[in-house]
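**Q** okay, here's the prediction I keep looking at, along with the sequence it came from:
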Amino acid sequence: MTVSLEDCPAPGVDVCLVNMPLSGVERPSIALGLLKALLTDAGISSKVLYPSLWFLEYAGIKNYRALESIRPEEAVVDWLFGAAAFPDFHPDHDRFLQRLDERNPRRGRKSLDRDQLLSLREQMVDFIDWAACKILSRNPRIVGCTSTFQQHVASLALLRRVRELAPDVVTIIGGANCESVMGRTTHKQFPWVDFVVSGEADGFMVPLVERMLMKGRNLGEEDVPFGVFAPVHRTVGYPSTSTGDGTPRAVTDDIRALPLPDYDDYFEELSQSLYAPQIIPGLPMEFSRGCWWGAKSHCTFCGLNGGTMSYRSKPAETVVDDMVSLSERYQVRRIEAVDNILDTGYFDKVMPRLVEEGHDFSIFFEVKSNMKKKQIETLAAAGVRWIQPGIESLDSRVLRLMRKGCTAAQNLQLLKWSRQLGVRVSWSLLCGFPGEEDSWYAEMAEWLPLISHLQPGAAVTLRFDRYSPYFTNPSSYGLRLTPSELYRYAYPLPDSALQNQVYFFEDEVARDAGAVTAIDRPGLAAARQAIGTWFRAWTQGALPMLSMVEEDGTLIVDDTRACAVERQHRISGLAHTILKLADDALPEVQLRGRLTEMGCDEPSIDRSVDELIDRRLIVRLDSRLISLPLWRPHRLLPAPSAFPGGYFMQGEDAVEQLLAAI
């Protein structure tokens, strides 16, 4: 079947903006919501469509959740849509599935098996055909997709089918998967895509769409904004720049005047979904772009922000009003800030207003982990119930390799204060950094059981992302990076093109050497085991607790950790003083200096410190003494499934809920 625009003299909508699988069904697309708001303000009709939600119904909950749990660098979702996107490409499926299992030996009991994956792949051809027909039934003149991580091949498949069914419809794609050289490669390799946007489109999307509505795909070079690849470039050649990887990337210098995103279409679609009762939506909101820390010291593993770390934030005076406006419009109190890092000016200008006005929001922010206790108290009081602080390790030597600008002691203190104040923390223990030593993990493994009452993370092997310092300068770290192995089964591209197409990479040397074994790295194996034990302690009934209260000059400490030497400690005298001073993680030299000024002698200090270490109530880290007990009372944490950005209620057991949260 072929649909022509001549058969539709009065198109129902100018632009269909499409959010393909796999992306979270529990939240709308902020990118497409923002573009719709801009187009509406300019008098251009548009509709945001969510095949991501349709896919949930098409594939079913179990299949959807199983796919969601697979690491994006395994390219499984891309491979699933490959038959629809590239019908003439026939990769070795047996080898792909074999390598998938070998690379993920601990896949859970609810993982999809070989036959299920092959069956799903076959079904995606029909799904794409059905989705394309459903989109074209709205008679759009332009169809555009947003593409991040696992959405790319699905988006290519959809746009290909749109071109086959309606040759006059203009196609466009943008998003993180299209930045710089990835966007240029997409445009070069897949001719059914008319336009590719590299970078931030909100600064020029309206005039670009206006020209496309007037001229179709026949725009001249003078009509094409910087950061857009158009059909004309396939003839005259592609533009280049003298910065970054030499490929244009658009940046919106000022985000202060951007409108609030329009999520009407998402909530309309959600209301019609079979799974609406199980989807608890959140509201993505943007208050800044870039990273002020990355502009100063780019973390070695971070590939976010494409070609620029330039930090731009919205005025603090507008933030609360925007939260209230969007929340009231959709009657949703859960807000997910999509920023890479919180603007520190908001501590003084935004959080106090949230407290004063008594807004009952549940908010998520990404933050830096070296916050002070007072700052965490400010966040908690303002309704920030969940944070992602970029902890990444509990060893300062590994953190220095990352250029994180924080220490293990600061990370530990943040975990302690967040548990005290009822703020849930998402974090991971990253491992596999060039230059790390196994003995560091062995040392870490020895004291990790002491903090089992704090929120656990997950041990995750380092991934090499495009735009990270590891990627841009691999030789200085002894790396030879190649696209993640399984991409070759998802794209019909030669190695040179694949190198420029994908986002995730791996070290060829490490891959050729095979998986690291426990014998090779016993310290890392011990740390992973400690993390696993810690995690299980949080999923098997009552949470471990180490807490204290002061009564008549004595600290009464209750201890239910597995490593506890006593269930209750009564700490008095000099040990009492040390335990309280160590609550602020003072440098040991400074702590001892204070005690000396109080008239304490060194032998007595040594004995009391040793006593507290033997009781496992303090830990020595980064030349500091850190008190581990929480103060009673402490606030309860949000439920592990209750992420402010939205969540999916499907009767999962507690273990799976916590896995999804961390």
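**A** All right, it came through fine. Residues are numbered from 1 along each chain as shown.
**Q** C-alpha from now on. contacts and neighbour counts both.
**A** Noted.
**Q** quick one: stretch 302-316 to chain centroid distance?
**A** For stretch 302-316, the distance from its own C-alpha centre to the chain's C-alpha centre is 15 Å (Cα atoms, centre = their mean, to the nearest Å).
**Q** ok, and what's touching it?
**A** 176, 179-180, 199, 244, 249, 253-256, 287-292, 294-295, 343, 345-346, 349-350, 465-469 (Cα atoms under 8 Å, 6 or more residues apart in numbering).
**Q** counting contacts, what elements does the helix or strand that contains residue 54 pack onto?
**A** Secondary-structure assignment from DSSP states H and E places residue 54 in helix 51-59. If you count contacts as 3 or more Cα pairs under 8 Å, 6 or more residues apart in numbering; DSSP states H and E, helix 51-59 packs onto strand 13-19, helix 114-136.
**Q** winner for burial among those?
**A** strand 13-19 (a mean of 23; mean count of other Cα atoms under 10 Å).
**Q** now the angle from it to helix 114-136?
**A** 160 degrees (axes from the mean of the first three to the mean of the last three Cα atoms, to 10 degrees).
**Q** tell me which residues in the helix or strand just after strand 13-19 are buried?
**A** Elements were assigned by DSSP H and E; along the chain past strand 13-19, the next helix or strand is helix 30-41. Under the neighbour-count criterion of 16 or more other Cα atoms under 10 Å, helix 30-41 has 30, 31, 32, 33, 34, 35, 36, 37, 38, 39 buried.
**Q** residues touching helix 30-41, excluding its own?
**A** Contacts for helix 30-41 (Cα under 8 Å, 6+ apart): 17-19, 45-48, 146, 202, 205-206, 258-263, 284-285.
**Q** next structured bit after it?
**A** Heading C-terminal from helix 30-41 (DSSP H and E), you reach strand 46-49.
**Q** packing partners of that next one?
**A** strand 13-19, helix 30-41, helix 264-272.
**Q** run through who's touching it.
**A** Looking at what lies outside strand 46-49 - Cα under 8 Å, 6+ apart - the contacts are 13-19, 32-33, 36, 39-40, 135, 265-266, 269.
**Q** let's go with 7 Å and repeat that
**A** 13, 14, 15, 16, 17, 18, 19, 32, 36, 265 (Cα atoms under 7 Å, 6 or more residues apart in numbering).
**Q** OK, contacts around residue 594?
**A** No contacts exist for residue 594 under Cα under 7 Å, 6+ apart.
**Q** quick check, it in a helix?
**A** Yes: counting by DSSP: H, G, I helix; E, B strand; the rest coil, residue 594 falls inside a helix.
**Q** one more structure, for comparison:
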Amino acid sequence: MILSIPKAKANLDVALINMPFASFRQPSFALGILKSALKDEFNVKVFDFNVTFSEKIGVDLYDKISTWHIVDLLGDRLFAEMLYGNNIPTFEEYVDQVLIGNLKEHKAPYDKPGVDAHLSDELLKVQNSAGSFLEEISKVVARERPKIAAFTSMFHQQVASLALARRIKEVLPDTTVVFGGANCKGAMGLEFLAKHPFVDAICLGEGDTSFKKFVGLCLEGFDLGGLSKVDGIVTPMNLKSEGEKFSDHYRHVLEMDMGSVPIPDYDDFANIYRKRRSDSRVKPRLFFEMSRGCYWGQKKRCIFCGQSSETLVFRKKNRGRIVSEVRTLASKYEGFSLCASDESADKEMLEALADALSAFEKKPEIIYLQVRPDIDFGLLEKLSACGLKRLEVGIESLSSRVLSIIGKGVSVLQNIAFLKGCREAKIMPVWNFLWGFPGEPVEAYENMAKLVPLLTHLHPPNYAGQFRLDRFSPCFEDPSGYGIKDVSPYPSYSYVYPFDDESVSNLASFFTFEYQLPQNCAEYTHELMENIFFWKEIHPKSSLCFSRDEEGLIIDRRSGEGEWHIKLDPFTLAVCKACSKPVTIEAIALSLSEKGFVEDEDKIKQSIINLIKYGMVLKEGEMLLSLVTEEEVMP
């Protein structure tokens, strides 16, 4: 469709574009940084078209789509016909095979919503509205006549971004179209560029410096040949001749000096929010950044981690910069919740965050922060007092043997102690329970099935199921070395992209696989799965804690069938409290002696046997951990 646009001198250098189905509750972190880096030298604006579309179809339906099981590619499929027409299977086929799960690879996990006729009709209406939406926002961009249109492309928004990019190129052929983000890494980005000729360039890695240089050269009049020489930028001029295999040996750029990365500018999104403040369902949030990479991952990668190895290099801002950035954003965008973009925050970063928040009488709410389960528990309480409500944590399993196979570097008792610490600090931990790792021991799952009923007072996993094979993960990069074979993109990709198998494989982020040696996950995880269902059901009314009103009384509500009162003698109570964190029996004895108990080790062991019998203490090897929480609950 040819749009009628006013003949006016270009008044915008760079249009930064965020498309559906990125969350409408937050601005793009990447575009916020890019705007901040560019705004002093260029005329730049962020277009949050994801917000526009959420208002068009309704926030509840938008939420359902944007949080749908990611391997189904629902957000991409809803815009695919606007880009590829009838060259892909029909939407009805997609719903039947992928969303409903008649393809075995897309069989619904326990947390995947069902698809009834009503939802199917709603989704079809969304797809049918995509054309008018694209026409509307094309006009918005065309009126600005940007010299550069830059798209951030994360999951669920690749195809919508491409559909708009093509329309922009048709109307403004002199506008340079560039893409960046997770969908542009490695072979994905190169294939993506080769298959979509209306895209002029992609940014392969972190674009803080390279994109600014690209913008400067582009506005000076450099052609694609000149722009292709910018480190981290790939144009069609870089691609090898047809028939040659794509190479990943392009220049990736990492920002090593984190102090030079600007504080994000979210003004465009904030202006939108101020206009729609009346919708109480929309609690806005924004991201800040303390580091990039992963301090554990650069030592030992988890075998399913989908972060590319070069981006795992750990780099962090100093304490002063963290404090300054958090305080600046929290003050400037008052009323927004805060989210940390970090892969994993270390102790120094968490202390700086607590310092930054301590200056506010009314603490900004922190709803996303990712940590390892072996962090200092004292920091949990400190951060809770500073507004922390929710933590993302990489627990993944409750078996030390499985954790060792994964490469997590923690034990089951450390994981459980973390969940216990979160309950005591009134912080909600968000975590996944994963299985299906090649070579994992079946007996580990029998043991975990028995363990779960003892943990119902602690927060259950958000997701439980087989691990996902992601591009860039060690399992993907060396499948035979990790005991898997027949790696193939999820079938959903063929319902979105009309390309040959090799091209689709290059575009894919998520893959299916088979085991080299037979491994029946569904069979050996069945009892564990059933117990996790029970855990989720019973958790809201479950507790295991010391009584506030009666010394030595423990209240146990973990069974879902009333409550049990267990009275401990002073010595056994002291033993129980001495293993509030994972400790050895020698450490317990030392703690008891400091409290005036002079008893031999045999008596300590007998107390531990009794506590284990009642499911109040766990033992693994030489380590012991009490499950009883320190919280005020009436008997």
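**A** Nice, I can see it. None of the values given here were measured: they were computed from a predicted structure.
**Q** about what we covered before: in TSV, list the helices and strands packed on strand 46-49 of the first structure along with distance to residue 165 of the first structure.
**A** Shown next, in TSV, are these (distance: least, Cα to Cα, whole Å):
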stretch	distance to residue 165 of the first structure
strand 13-19	15
helix 30-41	24
helix 264-272	24
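**Q** how about the contacts of strand 46-49 of the first structure in TSV, adding distance to residue 625 of the first structure?
**A** Output for the contacts of strand 46-49 of the first structure, formatted as TSV (distance: Cα to Cα, whole Å):
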residue	distance to residue 625 of the first structure
13	64
14	64
15	60
16	58
17	55
18	53
19	50
32	49
36	53
265	54
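**Q** quick revisit: ok, which of the helices and strands packed on helix 51-59 of the first structure comes nearest residue 574 of the first structure?
**A** Residue 574 of the first structure sits nearest to strand 13-19 of all these, at 61.7 Å, using Cα to Cα.
**Q** what's the mean deviation for the closest one versus the second structure?
**A** Taken over the aligned residues, the distance from strand 13-19 of the first structure to the second structure averages 1.0 Å (mean Cα distance after the TM-score superposition for the first structure).
**Q** give me the helices and strands touching that strand, please.
**A** Other helices and strands packing on strand 13-19 of the first structure, by 3 or more Cα pairs under 7 Å, 6 or more residues apart in numbering; DSSP states H and E, are strand 46-49, strand 140-146.
**Q** which residues sit against it?
**A** 32, 44-52, 138-146.
**Q** distance of the aligned partner of residue 501 of the first structure in the second structure relative to residue 128 of the second structure?
**A** In the second structure, the residue matched to residue 501 of the first structure (TM-score structural alignment) is residue 507. Distance, residue 507 of the second structure to residue 128 of the second structure, by Cα to Cα, to the nearest Å: 25 Å.
**Q** what's the answer for residue 632 of the second structure, then?
**A** 54 Å.
**Q** for residue 257 of the second structure, same thing?
**A** From residue 257 of the second structure to residue 128 of the second structure the distance is 46 Å (Cα to Cα).
**Q** over to residue 380 of the second structure?
**A** In terms of Cα to Cα, residue 380 of the second structure sits 47 Å off from residue 128 of the second structure.
**Q** for residue 587 of the second structure, same thing?
**A** Applying Cα to Cα to residue 587 of the second structure and residue 128 of the second structure gives a distance of 66 Å.
**Q** residue 70 of the second structure maps to what in the first structure?
**A** In the first structure, residue 70 of the second structure lands on residue 72 (TM-score structural alignment).
**Q** list the contacts for that match?
**A** 149, 150 are the contacts of residue 72 of the first structure under Cα under 7 Å, 6+ apart.
**Q** likewise the one 5 residues further on?
**A** Counting by Cα under 7 Å, 6+ apart, residue 77 of the first structure makes contact with residue 150.
**Q** apply 10 Å and report the result again.
**A** If you count contacts by Cα atoms under 10 Å, 6 or more residues apart in numbering, residue 77 of the first structure has them with 21-22, 67-68, 70-71, 117, 120-121, 149-154, 490.
**Q** just the buried subset of those residues, please.
**A** 21-22, 67-68, 70, 117, 120-121, 149-154, 490.
**Q** which among those residues gets closest to residue 447 of the first structure?
**A** Scanning these for proximity to residue 447 of the first structure, where the rule is Cα to Cα, the winner is residue 70, at 30.5 Å.
**Q** excluding its backbone neighbours, what's nearest that closest one?
**A** residue 76 (7.6 Å; Cα to Cα, 6 or more residues apart in numbering).
**Q** re the thing from before, so which of the buried ones among the contacts of residue 77 of the first structure is the closest to residue 605 of the first structure?
**A** residue 70 (51.1 Å).
**Q** helix/strand/coil for that closest one?
**A** Assignment for residue 70 of the first structure (three-state DSSP): coil.
**Q** so what does residue 97 of the first structure match up with in the second structure?
**A** Counting by TM-score structural alignment, the partner of residue 97 of the first structure is residue 95.
**Q** ok, its match to residue 74 of the second structure distance?
**A** Residue 95 of the second structure is 9 Å from residue 74 of the second structure, by Cα to Cα.
**Q** between these two, which is the more surrounded one?
**A** Between residue 95 of the second structure and residue 74, counting by other Cα atoms under 10 Å, residue 74 is the more crowded of the two (26 against 20).
**Q** just checking, the more buried one touches residue 68?
**A** Yes: using Cα atoms under 10 Å, residue 74 of the second structure makes contact with residue 68 at a distance of 7.0 Å.
**Q** to which residue of the first structure is residue 171 of the second structure aligned?
**A** Residue 171 of the second structure maps onto residue 165 in the first structure, by TM-score structural alignment.
**Q** now do the contacts for its match.
**A** Here residue 165 of the first structure is in contact with 1, 2, 3, 4, 129, 132, 133, 136, 159 (Cα under 10 Å, 6+ apart).
**Q** 8 Å instead?
**A** Here residue 165 of the first structure is in contact with 1, 2, 3, 4, 133 (Cα under 8 Å, 6+ apart).
**Q** now tabulate those residues in CSV and tack on secondary structure and distance to residue 229 of the first structure.
**A** Output for these, formatted as CSV (DSSP: H, G, I helix; E, B strand; the rest coil; distance: Cα to Cα, whole Å):
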residue, secondary structure, distance to residue 229 of the first structure
1, coil, 29
2, coil, 26
3, coil, 26
4, coil, 25
133, helix, 26
